[in-house]
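When you get a sec, could you give me coordinates for this:
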Amino acid sequence: MDFLLILLQPHVVVLIAIVIVMHTVVVPRWRTRGRAKARAEQDPVLTELAKSLGGSVSGPGQASAWTPRLQRSRSEAELTLDFQRGPWHVRLTEACNPRPRSEAVLEYEHWIEVATTPVPARKIPLEFFTLSFEDGFVQVECQGRIQSDDIVFLVDMILERLDAIRDVEPRDPSAVV
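Here you go, the predicted structure:
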């Protein structure tokens, strides 16, 4: 009963209301601003990189992964960079977890996908990443953000490995598998 009396005190009610408003209104706005700021910083960099690679960038609402499993990920695709490297079609997707564990930190991932001829699903562990073959694509998932300077280097490492695998061939991602 004493606990109920304490909760009904006007100053306690006001504090509880403030906490509820902060949690439901203010914190999501901070996250949205943080995402918008990060996207604004990344957009020009990726646009310039796309131009240099002869590719294109898609933003929120248009960004998506090729691979069905990544399309169903808990992280939301925010930016995609599509380009061709030799005969290989490549898509780099920057995704963000809409519900981070911490109120202040957004959790980013990068997905690198390369369109290939269909091969049996399998995983090939390499020194820095694992190649996952699925649904006519090979994919690499990287936690955190990849700096734009590292994108081409990382993609070239993946493609070099794919060139060495006998039964894997490049294909157009729009071709029906």
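
only C-alpha atoms for contact and neighbour calcs from this point on.
OK.

ok, now how distant is the nearest residue in space to Q143 that is not next to it in sequence from S52?
Nearest residue to Q143, sequence neighbours excluded (Cα to Cα, 6 or more residues apart in numbering): E109, at 4.6 Å. Distance, E109 to S52, using Cα to Cα, to the nearest Å: 23 Å.

Here is the second sequence; please produce its structure so I can put it next to the first one:
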Amino acid sequence: MDITINQIMEDASTRWNCSVSEAKMRLKSSLWDVNMESELAITRTSNSAKQQQQQDMKDEEEEEKDNAWGNLTTSVELALPDNKWIEDGYECPICLLRQCVFRGIQLSCQHIICRSCLSDYLKNSILSSGNPFITCPAFKCNAPIEECVIHVLTDLSTFAKYRQNVKSVEVVS
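The predicted structure is shown next:
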């Protein structure tokens, strides 16, 4: 049985005894937690001109992430076998910890990775290899990870490096 994001949100709102919009905000805020440290570092900058420029960049990033969030929720739909799976969660194939279903990202290949592991994997892949073709970290899976997922789960500088890697490959081609 396929369940849509809206059905998941309705189920979450029932379980958390909150509105659907609050359940969506809880899920969305968990994705934003990944970027909190970098945002705090940006706001502590002492140079006012640099601070304003960084604030503008942060505002742009938030707007882009809002747009990317919409893409992510439509392209990363969860196909859940039953509602018990939502209660029990899943085991991340990277860290092997049992996770709440709302802390995982289901990739286009259907593997579900916890956001912490996926975020670390993306950052390491981008910064160490320079290869813009990032694939699912699950064992023997070569499915590409969508750009909207990379954008939502990486900080501004890492995503900029990713885009630079993509552009360098496009120029060579």
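
Any idea what the TM-score comes out to?
Aligned and superposed, the two chains score 0.32 in TM-score terms (TM-score structural alignment, normalised by the length of the second structure); 96 aligned residues with a Cα RMSD of 5.2 Å.

returning to that earlier point: how near is the residue nearest to Q143 of the first structure to L162 of the first structure?
Plainly put, E109 of the first structure is 22 Å away from L162 of the first structure if you go by Cα to Cα.

Pretty sure R69 of the first structure sits in a helix.
Yes: the assignment for R69 of the first structure (DSSP: H, G, I helix; E, B strand; the rest coil) places it in a helix.

thought H151 of the second structure was touching D66?
No: H151 of the second structure lies out of contact with D66 (Cα atoms under 8 Å); the separation is 10.5 Å.

C-terminal to the helix with the most length in the second structure, which secondary structure element comes first?
Under DSSP state H, the helix in the second structure containing the largest number of residues is helix 48-75. From helix 48-75 of the second structure onward toward the C-terminus, using DSSP states H and E, the following helix or strand is helix 83-88.

Identify each buried residue in that following helix, please.
I86 (16 or more other Cα atoms under 10 Å).

Which neighbouring elements make contact with it?
Here helix 83-88 of the second structure touches no other helix or strand, going by 3 or more Cα pairs under 8 Å, 6 or more residues apart in numbering; DSSP states H and E.

next structured bit after it?
Defined by DSSP H and E, the subsequent element after helix 83-88 of the second structure is strand 90-91.

quick revisit: report all helices and strands that the longest helix of the second structure contacts.
Contact analysis of helix 48-75 of the second structure by 3+ Cα pairs under 8 Å, 6+ apart lists helix 36-43, helix 147-153 as its packing neighbours.

Tell me which of these is the most buried.
helix 147-153 (a mean of 22; mean count of other Cα atoms under 10 Å).

which strands and helices sit next to the strand or helix carrying C142 of the first structure?
Under the criterion of DSSP H and E, C142 of the first structure resides in strand 137-143. Judged by 3+ Cα pairs under 8 Å, 6+ apart, strand 137-143 of the first structure is in contact with strand 108-115, strand 130-134.
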